[in-house]
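S.K.: below: sequence and its predicted model.
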Amino acid sequence: MKADYINPFIETIQHILTTMASMTCGHGKPFLKDDSCPLGDVTGLIAMNGDSVEGSLAISFSASAIQGITSAMLGETVEELDDSCTSLTGELTNMLSGGARKLLWERGYSFEMATPRLLQGDAQINHYASAQVIVIPFDSKHGDFFIEVALQPKLQTAALHA
């Protein structure tokens, strides 16, 4: 998968957390994921469909990470994984996909994005593509979270008739 596809997600989540939660996060080396188990306790999943590529994005937070981010964004202490945490996961998924979509559009990639699905507990992450899943691990002062991106070239109708 091209770095062109990955970097907009890194840039966007760092911008969101800096501006909305007054916090920074670092990211580790991306790696390939070989199963569909969530890496965090709450996950947002959104389909991405474009002219030349299709796939999906997931962002998965440890309980401590989403509690800390929720606390920072709401200005009150959140001590358990509650409805405000899951609602914020959906909002962060939307913000991440929208921001990355804008950056990808500026680089010549056009995407439509659907409404995010929220997953908790033992739910499986079923990406909307058969592409390899790239995971970008992040760490923050509140805990770890992970962005998963699965994008693949879309079969072109002309190629099917050749």
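M.R.: Structure's in. What do you need?

S.K.: CA atoms for contacts and neighbours, from now on please.
M.R.: Noted.

S.K.: what ranges do the helices span in this structure?
M.R.: 3-21, 63-74, 83-106, 157-160 (DSSP state H).

S.K.: would a markdown table of these with mean neighbour count be doable?
M.R.: Converted to a markdown table, the helices of the chain look like this (neighbours: other C-alpha atoms under 10 Å):
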| stretch | mean neighbour count |
| --- | --- |
| helix 3-21 | 17 |
| helix 63-74 | 21 |
| helix 83-106 | 19 |
| helix 157-160 | 7 |
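
S.K.: and of these, who's closest to Ile46?
M.R.: helix 83-106 (7.4 Å; C-alpha to C-alpha).

S.K.: got another, please set it beside the one above:
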Amino acid sequence: MKAEYINPFLKAFDNVVGQLIFVKSEVGNIFVKEGTKKSGHVVITIGVTGDLVGSVVLSMNEDTAKWLASKMMFGMEVTEFNDMAKSAIAELGNMIAGNSSTYFHDMGQKIDITPPTLYTGDNIEVFAYKSKTLCVPMKVENHTIEIDVSLG
């Protein structure tokens, strides 16, 4: 998988997180996942079609999702991952998808991105039909959000 397919999502993540919670993210150690992998308790999936086809999955644990939702809601403490917190995290996925779409357009890639879908629960398994997925852990303060990109 080419880095140019991954960078728009990383730039979008960094841009959105920077604008929403005024914190800079950093890239962790990138690695490859193959086949079905367990994911965090909170998962956002984004489908990609057009010149590139595949999916992008953002996953995190529930504490990270509550922390992000709290930051997105101007510091209102989120103690339960309820519908309002889920809505905030889903909107985070929507903003990242929209920003990345713009970056792809600027590169001359014609793609369509599906509206993000939010899943929550224990033992969520994600299967990338492209078989190999590049996982990019993004660190924000002391939290990690994994961005799994499977495009071709």
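M.R.: On my side now, so go ahead. Quick caveat, the model's predicted, so the values are computed rather than measured.

S.K.: if we can go back for a sec, got JSON lines for the helices of structure 1, with distance to Phe31 of structure 1 too?
M.R.: Below are these laid out as JSON lines (distance: least, C-alpha to C-alpha, whole Å):
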{"stretch": "helix 3-21", "distance to Phe31 of structure 1": "12"}
{"stretch": "helix 63-74", "distance to Phe31 of structure 1": "20"}
{"stretch": "helix 83-106", "distance to Phe31 of structure 1": "19"}
{"stretch": "helix 157-160", "distance to Phe31 of structure 1": "31"}
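
S.K.: determine the longest strand present in structure 1.
M.R.: strand 143-153 (DSSP state E).

S.K.: what's that one in contact with?
M.R.: Contact with strand 143-153 of structure 1 is made by 1, 6, 9, 39-40, 52-65, 127-139, as judged by C-alpha atoms under 8 Å, 6 or more residues apart in numbering.

S.K.: in structure 2, where's the longest strand?
M.R.: Structure 2, longest strand under DSSP E: strand 125-140.

S.K.: what angle sits between that one and helix 62-72?
M.R.: Counting by axes from the mean of the first three to the mean of the last three C-alpha atoms, to 10 degrees, strand 125-140 of structure 2 lies at 50 degrees to helix 62-72.

S.K.: in strand 125-140 of structure 2, which residues are buried?
M.R.: Within strand 125-140 of structure 2, the residues scored as buried using 16 or more other C-alpha atoms under 10 Å are 126, 128, 132-138, 140.

S.K.: list the buried residues of the longest strand of structure 1.
M.R.: Buried-residue list, strand 143-153 of structure 1, by 16+ other C-alpha under 10 Å: 143-152.

S.K.: distance between it and the chain's centre?
M.R.: Chain-centre distance of strand 143-153 of structure 1: 5 Å, with C-alpha atoms, centre = their mean, to the nearest Å.

S.K.: run the angle between it and strand 133-140 for me.
M.R.: 160 degrees.

S.K.: if I look at Ser62 of structure 1, how far off is Ser140 of structure 1?
M.R.: According to C-alpha to C-alpha, to the nearest Å, Ser62 of structure 1 stands 11 Å off from Ser140 of structure 1.
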